[in-house]
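Participant: Predicted coordinates and the sequence they were generated for:
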Amino acid sequence: MTDATASFDPATASAAYRSALQVIGAVEPRVAEAIGAELADQRASLKLIASENYASPAVLLTMGNWFSDKYAEGTVGHRFYAGCQNVDTVEALAAEHARELFGAPYAYVQPHSGIDANLVAFWAVLAQRVELPALEKAGATHVNDLTAEDWTTLRRALGDQRMLGMSLDAGGHLTHGFRPNISGKMFEQSSYGTDPKTGLLDYALVRERAKEFRPLILMAGYSAYPRRVDFAAMREIADEVGATLVVDMAHFAGLVAGKVLTGDFDPVPHAHVVTTTTHKSLRGPRGGMVLAQPEFADAVDRGCPMVLGGPLPHVMAAKAVALAEARQPAFAGYARAVADNAQSLAEGLTSRGATLVTGGTDNHIVLIDVTSFGLTGRQAESALLDAGIVTNRNSVPADPNGAWYTSGVRIGTPALTTRGFGAAEFDRTAELIVDVLSGTTPTATQDGGSSRARYAMADGLAGRTRAAAAELLDAHPLYPGLDLA
């Protein structure tokens, strides 16, 4: 059974949420109304954003408690505030579940988000690979013990390091060295892309680029690459050039946890450091996490106060619950269904004439090149939303429309798989997507020029699509039996 939103007692959950909304509404009724409206909107939409999912009521309820009131800088058993014994319990549980789930020797569950997890990883590598050798050379044990001259030398060394990551238009993430992001300001940055003809990673070209650039960090992972990555090959490249391999598996962590991605395609045995979010395909609360080999554990443990403020104990508690859920046998079935459903969605799209980047998918992501419909990504995203299909526009390799308007739409299967969708429902979803894109045309600006944002849809198309989507959604209700009235 893949529908985790059904694995709860509806009467108990309904009572819990009604009581919570009554308490909230007594203070600010507009917030209570917005919470109820959000549930209604999510129930009524075909959610295909690859980075979104539905957490279980147990995970959601775990975040609303007294842990939110507690400061807990430091690590388990070594806090800068007194009275953290209960925080120690939930953080230790979350880390234990993470280690067991992913087969990692070390887990750090404090990061508030994916970018925080990446910042912790980057600074941990800098501390281990640059700062520690500098301290040893200077005969010091802490940066405060350095002379002014040694400190100046260390600061220059920390700011003179290189990162090689996947380019944004090829499917990488903005935290992998994109210049406007902090990662692109921390490091001298360069990118590797994909084969212009196939859209696939060419490991020989990655190796060649790494040998030319000689990065401190070789960054792997993606946010919009619809294929598997050979992390064993990436580790070989990193070792050849003396780089540290950092893998961001935020998007596909659920497929790793569910043993869909194993062997060379599981980053944990191959990377020095792995970062992830705990939502997306992992189906937990919004947050981040770092897994690392033992030699990086001490440096990662200094995430607070290195780049993090106080951890969020209520979210760490929810991470523990979500990771415990992911360790149950049913989660492997869910993860396999996510990947199988992505195949069905991709096949349904291509059979109806849509063009997909790389021609298909090996994971949970499908990336449509909407230029074949004469649209920009922004036009396609907006038209689909009008029709009740929630997606996000995304760049495609060598995108002529840039990162704002884009030429693609990224879709994913984790959320609707959580609702219980299977192959037939995803094929029907593909049909609805193609119908909307085929029935949408760009329109001119008021002065008659071309617009990359304006569009028109065929009469009645949005309404017909919403009605068809409602049939699919009604057969697979979100949190069935949960009643806020």
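Facilitator: Alright, I've got the coordinates. Residues are numbered from 1 along each chain as shown.

Participant: Only C-alpha atoms from now on, for both contacts and neighbour counts.
Facilitator: Fine.

Participant: What is the burial count for Glu248?
Facilitator: Residue 248: Asp, not Glu. 29 (other CA atoms under 10 Å).

Participant: With Val27 instead?
Facilitator: Per other CA under 10 Å, the neighbour tally for Val27 reads 10.

Participant: Can you classify the nearest residue to Leu484 once chain neighbours are set aside by secondary structure?
Facilitator: Leaving aside its sequence neighbours, Leu484 sits nearest to Arg18 (CA to CA, 6 or more residues apart in numbering; 5.4 Å). When classified by DSSP: H, G, I helix; E, B strand; the rest coil, Arg18 comes out as helix.

Participant: any idea how far Tyr203 is from Arg18?
Facilitator: 54 Å (CA to CA, to the nearest Å).

Participant: go on, Ser438?
Facilitator: Plainly put, Ser438 is 36 Å away from Tyr203 if you go by CA to CA.

Participant: same question, Val241
Facilitator: Computed as CA to CA, the Val241 to Tyr203 distance reads 14 Å.

Participant: and if you look at Leu245?
Facilitator: Distance, Leu245 to Tyr203, using CA to CA: 14 Å.

Participant: If you count surrounding residues, which of the two has more?
Facilitator: Counted by other CA under 10 Å, Leu245 and Tyr203 do not tie: Leu245 has more neighbours, with 25 against 17.

Participant: which ones are touching that one?
Facilitator: Taking CA atoms under 8 Å, 6 or more residues apart in numbering, we find Leu245 in contact with 217-220, 234-235, 238, 271-273.

Participant: Presented hereafter is structure B, for comparison with structure A:
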Amino acid sequence: MTQTPAHQQTSAHQHPALTATDPELAALVTAEERLQADTLRLIPSENYVSTAVLEASGTVLQNKYSEGYPGRRYYEGQQNIDQVERLAVARAKALFGTDHANVQPYSGSPANLAVYLAFAEPGDTVMGMALPMGGHLTHGWGVSATGKWFRGVQYAVRQDTGLVDFDAVRELALKERPKLIFCGGTALPRTIDFAAFAEIARESGAVLVADIAHIAGLVAGGAHPSPVPYADVISTTTHKTLRGPRGAMLLAREEHAKAIDKAVFPGLQGGPHNQTTAAIAVALHEAAQPSFRSYAHAVVANAKALAEALLARGFDLVSGGTDNHLVLMDLTSKDVPGKVAAKALDRAGIVVNYNTVPYDPRKPFDPSGVRIGTPSLTSRGLGTEHMAAVADWIDRGVRAAGTGDEDALPKIRGEVAELMTAFPAPGLPTA
């Protein structure tokens, strides 16, 4: 009698309909579940969503088309969909304390593009942090549509401190007079001074856009200052530290509400993804609970503890440490390229991403740095007492990458998997 492979048995147990229809795809989903369960996920833009968020993402709301906004749709049969979106909007406004919220953007980059459409014309000058300094592609960087359709000018961080030089930012803004100034980014380990950016935007006549995609959960949980009193518009994804589905939101002052809504629809998008809107509503409800506040502060405490443990092991950290969820390591002194280190750590069960560091002499696809973060491991329940072990695994993995000691990596992977077994991940099958 032919025996069914173990991975197909597991897949059939967890995903019976998917397994019956497409066993090949079901097996891949099961393999990913196992990978997320067994490895130490340190990519700062990743997290684990709750079972409730997963369930909301897969509901029959998938079947509805809903162009327009609640009460102003171009399709009938929206009685329930309108309530879902209104619920998500109300929760976003309450959680962040903002006048207006749009929960329809498909992801962070389209949300940022909507900001351009609302406030700028093609060819206008826009200003953001340079990508190699920790900024984001959509802040006017050349290879992005935002850098091709608009004239992007970039500010940097100081080479000696890794911190933003606000005198230089002000000088650039007054010289270039941009329509938009973006603050925030994708590899910034320090607190964003929204008040300082707001003063520069006011003085230069620019609209200030706070991109809090990485830190939205920290803001919601009171572990990072809020941009709401300072920024004209706030752009954020709903995953990462906020622990929601892959989506985005735009938050704004009431005076900008119509411009933002028109830019999202009909400016850039058709019907919203209603199943994602529902999952965003669930995530926002979870983020309003006292336990989420504890989680947000634990993310920062873990990141600081991990940074201290890495410094003690001789690692160079951009800006010397962290104030938030993210640590950016410069491996130049270790004589190990970031890409080589990241791939070795992956084989050791430690999932990171290679990343440029400020003033990096190496190319972006083969940079000097590695970017790590603590949202995922905090969601699993790891605390500051575990960060020395995490730093030790990273240290051993990087040293193994430098010496070519492949035998060391499976040993680390086994130790990682053993600890992960003691801290089951939210949303993942337990058997």
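Facilitator: On my side now, so go ahead. Only a predicted model underlies this, so the values are computations on that prediction, with no experimental measurement involved.

Participant: Could you get me the TM-score between them?
Facilitator: The pair, once superposed, lands on a TM-score of 0.95 when counted by TM-score structural alignment, normalised by the length of the second structure; 420 aligned residues with a CA RMSD of 1.4 Å.

Participant: Which parts of the stretch 51-200 of the second structure are strands?
Facilitator: Remark: strands assigned in the stretch 51-200 of the second structure by DSSP state E, counting those that start in this stretch are 68-69, 72-73, 100-102, 125-129, 151-155, 180-183.

Participant: residue range for the fourth one in the first structure?
Facilitator: Put plainly, it is strand 125-129 of the second structure. For strand 125-129 of the second structure, the aligned range in the first structure is residues 162-166, judged by TM-score structural alignment.

Participant: Mean deviation, the matching stretch versus the second structure?
Facilitator: Superposing on the second structure places stretch 162-166 of the first structure at an average distance of 0.5 Å from its equivalents, by mean CA distance after the TM-score superposition for the first structure.

Participant: Throw the contacts of Leu245 of the first structure into JSON lines and include distance to Asp459 of the first structure and neighbour count, thanks.
Facilitator: As requested, these are exported to JSON lines (distance: CA to CA, whole Å; neighbours: other CA atoms under 10 Å):
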{"residue": "Ile217", "distance to Asp459 of the first structure": "52", "neighbour count": "25"}
{"residue": "Leu218", "distance to Asp459 of the first structure": "50", "neighbour count": "28"}
{"residue": "Met219", "distance to Asp459 of the first structure": "47", "neighbour count": "29"}
{"residue": "Ala220", "distance to Asp459 of the first structure": "45", "neighbour count": "24"}
{"residue": "Met234", "distance to Asp459 of the first structure": "50", "neighbour count": "24"}
{"residue": "Arg235", "distance to Asp459 of the first structure": "53", "neighbour count": "22"}
{"residue": "Ala238", "distance to Asp459 of the first structure": "55", "neighbour count": "25"}
{"residue": "Ala271", "distance to Asp459 of the first structure": "52", "neighbour count": "24"}
{"residue": "His272", "distance to Asp459 of the first structure": "55", "neighbour count": "22"}
{"residue": "Val273", "distance to Asp459 of the first structure": "52", "neighbour count": "31"}
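
Participant: among those, which recur in the second structure?
Facilitator: Shared with the second structure under both residues aligned by TM-score structural alignment, their matches' CA atoms under 8 Å, the contacts from the contacts of Leu245 of the first structure are 217-220, 234-235, 238, 271-273.

Participant: which among these gets closest to Leu60 of the first structure?
Facilitator: The shortest approach to Leu60 of the first structure among those belongs to Val273, at 28.3 Å (CA to CA).

Participant: and that closest one, what is it in contact with?
Facilitator: 121, 245-247, 290-293, 296.

Participant: Apart from its neighbours in sequence, what residue is nearest the equivalent of it over in the second structure?
Facilitator: Alignment note (TM-score structural alignment): Val273 of the first structure maps to Val233 of the second structure. Among residues not flanking Val233 of the second structure along the chain, Ala252 sits closest, at 4.5 Å (CA to CA, 6+ apart).

Participant: what residues are up against that neighbour?
Facilitator: Counted by CA under 8 Å, 6+ apart, Ala252 of the second structure has contacts 98-101, 232-234, 260.

Participant: gap between the counterpart of it in the first structure and Val273 of the first structure?
Facilitator: Taking TM-score structural alignment, the alignment pairs Ala252 of the second structure with Ala292 from the first structure. For Ala292 of the first structure, the distance to Val273 of the first structure under the criterion CA to CA works out to 4 Å.

Participant: what range in the second structure matches stretch 191-206 of the first structure?
Facilitator: By TM-score structural alignment, stretch 191-206 of the first structure lines up with residues 154-169 in the second structure.

Participant: Could you do stretch 219-237 of the first structure as well?
Facilitator: Aligned by TM-score structural alignment, stretch 219-237 of the first structure falls on residues 182-200 of the second structure.

Participant: do the same with stretch 328-338 of the first structure
Facilitator: Mapping stretch 328-338 of the first structure onto the second structure (TM-score structural alignment) gives residues 289-299.

Participant: Stretch 350-360 of the first structure too?
Facilitator: On the second structure, the counterpart of stretch 350-360 of the first structure by TM-score structural alignment is residues 311-321.

Participant: List the buried residues of the matching stretch.
Facilitator: In terms of neighbour count (16 or more other CA atoms under 10 Å), stretch 311-321 of the second structure has its buried residues at 311, 315-321.

Participant: Could you do stretch 149-162 of the second structure as well?
Facilitator: So for stretch 149-162 of the second structure, counting by 16+ other CA under 10 Å, buried means 149-158, 162.

Participant: Can you add distance to Ala281 of the second structure and give these back as TSV?
Facilitator: Converted to TSV, these look like this (distance: CA to CA, whole Å):
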residue	distance to Ala281 of the second structure
Trp149	34
Phe150	34
Arg151	36
Gly152	34
Val153	36
Gln154	35
Tyr155	35
Ala156	36
Val157	36
Arg158	40
Gly162	37
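
Participant: so which of the residues you listed comes closest to Gly373 of the second structure?
Facilitator: Minimum distance to Gly373 of the second structure across those is 17.7 Å, recorded for Gly162 (CA to CA).

Participant: Which residue, neighbours along the chain excluded, lies closest to that closest one?
Facilitator: Spatially, and ignoring its direct neighbours in sequence, Gly162 of the second structure is nearest to Ser319 (4.4 Å; CA to CA, 6+ apart).

Participant: ok, now which ones touch that neighbour?
Facilitator: Shown in contact with Ser319 of the second structure (CA under 8 Å, 6+ apart): 161-163, 189-190.

Participant: Can you give me the buried ones in the helix ranked longest in the first structure?
Facilitator: The single longest helix within the first structure, with elements called by DSSP state H, is helix 329-350. Of all the residues in helix 329-350 of the first structure, those buried under the rule 16+ other CA under 10 Å are 331-332, 334-350.
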